[in-house]
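1. Please work out how this folds:
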Amino acid sequence: MAGPGSALDPRYDPELLAHGDRRNVVDRYRYWTVEAVVADLDTRRHAFHVAVENWAHDLNIGSVVRTANAFLAAEVHVVGRRRWNRRGAMVTDRYQHVRHHPGVDDLLTWAATAGPDGGALPVLGVDNLPGSVPLEGYPLPRECVLLFGQESTGLSDAARAAVVDVLHIAQYGSTRSINAGAAAAIAMHAWVVQHAGPPAD
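-> Here you go, the predicted structure:
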């Protein structure tokens, strides 16, 4: 019988076993093939999705993808331009499902039937806009889409009109805003605090 680390175990990559594994993966996935890692992650992905608008080649998207992988988001949705800065993802896009939507309407059409039993997934915007609701204390739905706007411009008018609520992150210093990558990380962690148990060993 093939044991852990054995070249006969189909999860393990013979090239990595032979030459070493320098990838930025947790120990449980050391020497596994990309396909094996994705298959295992797919058995326990969380129920939230992350969407980010990309109208001007936003450099934060790579960071959003990396954080989505860390918090095991179901999927990342890039809305607008298809191209984005993969360097910032640090290769985590190989393990994280990423879907492209040409516009907000397409994202909403997808979300309308992407929930449990074919129902709708609520789409929540995250931006520090007048009238927005504090993220702190907000009961995030277990199944939802967290939508972030383009860096510097925030949520587009189409996105603002479409979301169930717009949430803002409390700030205490002099800066008017934090970048989209940081905001996405905070919002994803807020979902994890409300809905996820301890991570698997």
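
2. going forward, measure contacts between C-alpha atoms and count neighbours the same way
-> Fine.

3. tell me the contacts of the residue nearest the centre of the chain?
-> Nearest to the mean C-alpha position of the chain, by Cα atoms, centre = their mean, lies A68 at 3.1 Å. Applying Cα atoms under 8 Å, 6 or more residues apart in numbering, we find A68 in contact with 50, 75-76, 96, 185, 188.

4. Here is a second sequence; please produce its structure as well for comparison:
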Amino acid sequence: MSEPGPSEWSVPGQVGVGPWAGPWPQGDQWDPELLEHGDRRNVVDRYRYWRREAVAADLAGRAHPFHVAIENLGHDHNIGTVVRTANAFGVAGVHIVGRRRWNRRGAMVTDRYLRLHHHADSHGLVAFAREHGLAVVAVDNVAGAVRLEATSLPRDCVLVFGAEGPGLSPELRDAADLVVSIAQFGSTRSVNAGVASGIVMHAWIREHADLSDAW
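-> All right, here's what the predicted structure looks like:
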């Protein structure tokens, strides 16, 4: 496959690459509009000039066997950050529990490349997990939780995060196969859901992922 010429790469202050230099590559994954006008999306080089649907399909085929869920009880602004982090770590799916609408700004359009699921309540999420053989891992700093730093996470699981402030609903904590907490040493009771999700997802990556597949 031919590569864009050096003169066609992005200039300072611009993201991405310019129009394709030379004969266009052949294949269903390529987007003619991007090839003609350039690709300014925030994607890794592997997916430059690819159609959005082709990127999503390739990511789905390479996804890790864990999912991420977050309760959307009050239009939590952290959901976008959770989604963007889930994309970075190659999760199999993201689940929004509660309100269907959520603030997508923090996702930076990464939600377009993920499998998104909506469940009206915790029962729907738990039913999905049971049907697909996923352990439900609740993340919350509550009595009885085990330390994430001293715990082995299940390989096939759904990591569940609560809303900012109240944390997880009692229904999801009660349904969990495992409840983990993040060790903290300061005065605040908890870190926000966006930060917590990154910490726990990375713990899964350290334990289970094949790092030779990383970008």
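
5. what lines up against W204 of structure 2 once you look at structure 1?
-> Counting by TM-score structural alignment, W204 of structure 2 corresponds to W191 in structure 1.

6. what sits against its match?
-> Counted by Cα under 8 Å, 6+ apart, W191 of structure 1 has contacts 48, 140, 142.

7. Could you tell me how far the helix or strand containing it lies from the centre of the chain?
-> W191 of structure 1 is part of helix 180-195 when elements are defined by DSSP states H and E. Centroid separation for helix 180-195 of structure 1 versus its chain: 9 Å, with Cα atoms, centre = their mean, to the nearest Å.

8. before we move on, the earlier item: let me know the closest of the contacts of A68 of structure 1 to A39 of structure 1.
-> Q96 (10.8 Å; Cα to Cα).

9. which non-adjacent residue is nearest that closest one?
-> Spatially, and ignoring its direct neighbours in sequence, Q96 of structure 1 is nearest to N69 (5.6 Å; Cα to Cα, 6 or more residues apart in numbering).

10. Unless I misread the structure, the one you found falls within a helix.
-> Yes: with DSSP: H, G, I helix; E, B strand; the rest coil as the criterion, N69 of structure 1 is part of a helix.

11. my guess is it meets T92, correct?
-> Yes: at 6.5 Å, N69 of structure 1 counts as touching T92 under the criterion of Cα atoms under 8 Å.

12. In structure 1, what stretch matches stretch 75-94 of structure 2?
-> Going by TM-score structural alignment: stretch 75-94 of structure 2 matches residues 57-76.

13. Sorry, slip of the keys, the one I care about is stretch 51-66 of structure 2.
-> Against structure 1, stretch 51-66 of structure 2 falls on residues 33-48 (TM-score structural alignment).

14. Just the terminal-to-terminal distance for that stretch.
-> The first residue of stretch 33-48 of structure 1 is 26 Å away from its last residue (Cα to Cα, to the nearest Å).

15. can you check stretch 204-215 of structure 2 too?
-> So stretch 204-215 of structure 2: terminal residues 17 Å apart, Cα to Cα.

16. what comes up buried for it?
-> 204-205, 208-209 (16 or more other Cα atoms under 10 Å).

17. Sounds good, over and out.
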